[in-house]
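got a predicted structure plus its sequence, pasted below:
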Amino acid sequence: MKIVVIGGTGLVGRQVVDVLRADGHEAVAASRATGVNVVTGVGLDGALAGADVVVDASNSEAPYGEPSYEFFALAARNLLDAEARAGVGHHVSISVVGSDRQRHSPYFRGKAAAEDLIRASGIPYTILHATQFYEFLLAIVEAGGVSDQALRLSPAYIQPVASTDVAEALARIAVNPPRNMTLEIAGPELERMSDIVQRFLSGLESPVEVVIDERAPYFGAVLEERSLVPCEAAHRCPVGFEAWLRESEYAKANW
């Protein structure tokens, strides 16, 4: 089985490729680094030739503002058109829990637009909604902005997940028949964003203190308490925050 992983050199994509290859599948990493550009369409037809399954693990370089919406909408259209030409039998896509609830955020709106295109494409598909990766906590800090050693964050609940768990789930989905539905995956621990980010910063021995602000924007959206909480049927993964942090690059850094 030939499986092409779009974004195959990124955080999740490269792990999907590794899992698939370890299981004996022909996994091809496709990304800008390998000459494949989903925004311009350059290299797509060549990369998808003979592909049975495509896993879309691509992500916007700029997760803020309208460029993120434009990336997801255009990339999904180009990729699905190329899949139709190649006769791909299963489109697998990673998206985010709450994509349909945060239309004020260009990032979430772009994810939702891509999902709509997938469902309307006629190509058999499986969409995986994941909660925030633990690795994404740093992006939350950067997006929130630090002023006078303080970071204002929403106290909305999140249930972060290890990217390794998400990659393994995507690999399993890719080698099984299309579900033509959306599945959800989350980590084991539900807690407030403000709390887990403070734990993350403390683990890095950062002097920054988190200030709770219910109106603090999250990638352009003001969150309600359960805006990012997965559904009851979501698969709960085993790796908790403390276990992830102990094995992460942050813990291994020589501060």
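Received it, and whenever you're ready, just let me know what you need. Residues are numbered from 1 along each chain as shown.

CA atoms for contacts and neighbours, from now on please.
Noted.

the helices in this protein, which residues?
For the chain, the helices defined by DSSP state H cover 11-22, 44-48, 66-86, 106-120, 137-144, 163-174, 193-203, 241-247, 249-252.

against residue 43, how distant is residue 56?
Distance of residue 56 to residue 43, computed by C-alpha to C-alpha, to the nearest Å: 15 Å.

look up how far residue 208 lies from the residue of the chain positioned farthest from its centre.
If you look at how far each residue of the chain sits from its centre, by C-alpha atoms, centre = their mean, the farthest one is residue 148, at 30.8 Å. Computed as C-alpha to C-alpha, the residue 148 to residue 208 distance reads 8 Å.

also residue 201?
For residue 201, the distance to residue 208 - C-alpha to C-alpha - is 7 Å.

more neighbours: residue 56 and residue 43, which one.
residue 56 (23 against 17; other C-alpha atoms under 10 Å).

let me see the contact set for the more buried one.
5, 6, 7, 91, 92, 93, 94 (C-alpha atoms under 8 Å, 6 or more residues apart in numbering).

ok, for the fourth one, nearest residue in space, not its chain neighbours?
With C-alpha to C-alpha, 6 or more residues apart in numbering as the criterion, residue 91 has its nearest non-adjacent residue at 4.5 Å, and that residue is residue 125.

try this one next to it:
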Amino acid sequence: MKVVVIGGTGLIGSKLVGKLEEHGHEAVPASPNSGVNTLTGEGLAEVLQGASVVVDVSNSPSFADDAVMEFFRTSTTNLLKAEVDAGVTHHVALSVVGTERLQESGYFRAKLAQEELIKASGIPYSIVHATQFFEFMKGIADAGTEGDTVRVPTAKIQPIFSDDVAAAVGRAAVGTPSNGVVEVAGPDEFPFDEFIRTGLAADDDPRTVVADPQALYFGSKLEETSLLPGPDARLADTRFTDWLARQQ
């Protein structure tokens, strides 16, 4: 099976390509570096020739409200049109658990717009909602840092290893289109401040972590369960503490 992976050279995309190839599929990474640009449409017709499945794990180079909306609307529209022309029979996209609950954020408004375009396209689809990756811990901490203090929301978080996300997206890609959303998350739920504090401590980072009810998560005010998956989520095996130990 030929699977084209849009964003195939990024964190998830590169892992996904490797996993698909291990299982005997023809996995083609597509990105501007390989001559495929979803914003302009360049290279899409060529790379999609003979493809059965397209997986979109690309991300916007800018998270500014207007720029991120323009990226997801334009790139998704161009990609879906090219898929119709090429006869692609399954579109898979990676999105975020809680997207519909985080609409104060321009990024999550753009992700929801992307999902709505996919659902309206007429192409059989599967959308994978993942929780925050372990690898994003430091970036999240940096976003909430004021001086030597990291202020994070008083919410819960259930992060996941990127390898487990890639595996979940790969299962969706080679499976039957769900025409719906599948949620994946890590095995353990943490208070947000505990997740960040544990991660920073493992890296000998001296910053103080404070749970602040007024702290925003990339522009959104969180309820306690805003970032948590539902009861039907598929839970991965890799624990955050085990992953941290392997980083040392």
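Now that the structure is in, tell me what you want to look at. A quick note: this is a predicted structure, and the numbers were derived from the prediction, not measured.

hmm, back to that, for residue 226 of structure 1, which of the helices of structure 1 is the nearest?
Checking the helices of structure 1 against residue 226 of structure 1 by C-alpha to C-alpha gives helix 193-203 as the closest, at 10.8 Å.

next, the angle from the closest one to helix 137-144.
110 degrees (axes from the mean of the first three to the mean of the last three C-alpha atoms, to 10 degrees).

how much does helix 193-203 of structure 1 stray from structure 2?
For helix 193-203 of structure 1, the mean deviation from structure 2 after alignment is 0.9 Å (mean C-alpha distance after the TM-score superposition for structure 1).

chain center to that helix, what's the gap?
With C-alpha atoms, centre = their mean, to the nearest Å as the basis, helix 193-203 of structure 1 stands 20 Å off its chain's centre.

show me which residues of it are buried.
193, 194, 195, 196, 197, 198, 200, 201 (16 or more other C-alpha atoms under 10 Å).

pretty sure residue 55 of structure 1 is touching residue 2, no?
No. Checked against C-alpha atoms under 8 Å, the pair residue 55 of structure 1 and residue 2 is beyond contact range at 10.9 Å.

neighbour count for these two, which is higher?
Of the pair residue 55 of structure 1 and residue 2, residue 55 is the one with more neighbours under other C-alpha under 10 Å, namely 29 against 17.

counterpart of the more buried one over in structure 2?
Under the alignment (TM-score structural alignment), residue 55 of structure 1 pairs with residue 55 in structure 2.

list the contacts of its match.
Applying C-alpha under 8 Å, 6+ apart, the residues near residue 55 of structure 2 are 3, 4, 5, 6, 91, 92, 93, 94, 173.

what do you get if the cut-off is 7 Å, keeping everything else the same?
Residue 55 of structure 2 makes contact with 4, 5, 6, 91, 92, 93, 173 under the criterion C-alpha atoms under 7 Å, 6 or more residues apart in numbering.

my guess is residue 178 of structure 2 contacts residue 125, does it?
Yes. Using C-alpha atoms under 7 Å, residue 178 of structure 2 is in contact with residue 125, at 6.4 Å.

with neighbour numbers in mind, choose between those two.
It is residue 125, of residue 178 of structure 2 and residue 125, that has more neighbours when counted by other C-alpha under 10 Å, with 24 against 15.

how much space separates the more buried one from residue 35 of structure 2?
25 Å.

just residue 16 of structure 2 next, same as before
Following C-alpha to C-alpha, the distance that separates residue 16 of structure 2 from residue 35 of structure 2 is 19 Å.

who has more neighbours, those two?
Per other C-alpha under 10 Å, whichever of residue 16 of structure 2 and residue 35 has more neighbours is residue 16, with 30 against 13.

to what extent is the residue lying closest to the more buried one once chain neighbours are set aside buried, counted in neighbours?
Sequence neighbours aside, residue 166 is the residue nearest to residue 16 of structure 2 in space, at 5.0 Å (criterion: C-alpha to C-alpha, 6+ apart). A count of nearby residues for residue 166 of structure 2, using other C-alpha under 10 Å, gives 23.

ok so, going back, OK, contacts around the aligned partner of the residue nearest to residue 91 of structure 1 in structure 2?
For residue 125 of structure 1, the aligned residue in structure 2 is residue 125 (criterion: TM-score structural alignment). By C-alpha under 7 Å, 6+ apart, the contact list for residue 125 of structure 2 reads 90, 91, 92, 177, 178, 179.

make a PyMOL selection of whichever of the residues you listed turn out to be buried.
Buried residues within the contacts of residue 125 of structure 2, by 16+ other C-alpha under 10 Å, are selected in PyMOL with:
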select buried, resi 90+91+92+177+179
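
any chance of the contacts of residue 125 of structure 2 in a markdown table, plus distance to residue 49 of structure 2?
Output for the contacts of residue 125 of structure 2, formatted as a markdown table (distance: C-alpha to C-alpha, whole Å):
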| residue | distance to residue 49 of structure 2 |
| --- | --- |
| 90 | 14 |
| 91 | 15 |
| 92 | 17 |
| 177 | 20 |
| 178 | 23 |
| 179 | 23 |
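
closest to residue 155 of structure 2 among the contacts of residue 125 of structure 2?
For these, the nearest to residue 155 of structure 2 is residue 92 (29.3 Å; C-alpha to C-alpha).

ok, that closest one touching residue 123?
No. Counting by C-alpha under 7 Å, residue 92 of structure 2 does not reach residue 123; the two are 10.0 Å apart.

now residue 89 of structure 1: how far from residue 242 of structure 1?
Distance from residue 89 of structure 1 to residue 242 of structure 1, by C-alpha to C-alpha: 39 Å.

oh sorry, the question was meant for residue 19 of structure 1
24 Å.

those two: who's more crowded?
Set residue 19 of structure 1 next to residue 242 and count neighbours by other C-alpha under 10 Å: residue 19 wins out with 19 against 12.

any idea how far residue 171 of structure 1 is from that one?
7 Å.

ok, now residue 91 of structure 1?
12 Å.

same question, residue 87 of structure 1
From residue 87 of structure 1 to residue 171 of structure 1 the distance is 20 Å (C-alpha to C-alpha).

ok, the two, which is more surrounded?
Using other C-alpha under 10 Å as the criterion, residue 87 of structure 1 and residue 171 rank with residue 171 on top: 23 against 15.

right, and the more buried one touches residue 16 too?
Yes. Here residue 171 of structure 1 lies in contact with residue 16, judged by C-alpha under 7 Å, at a distance of 5.7 Å.
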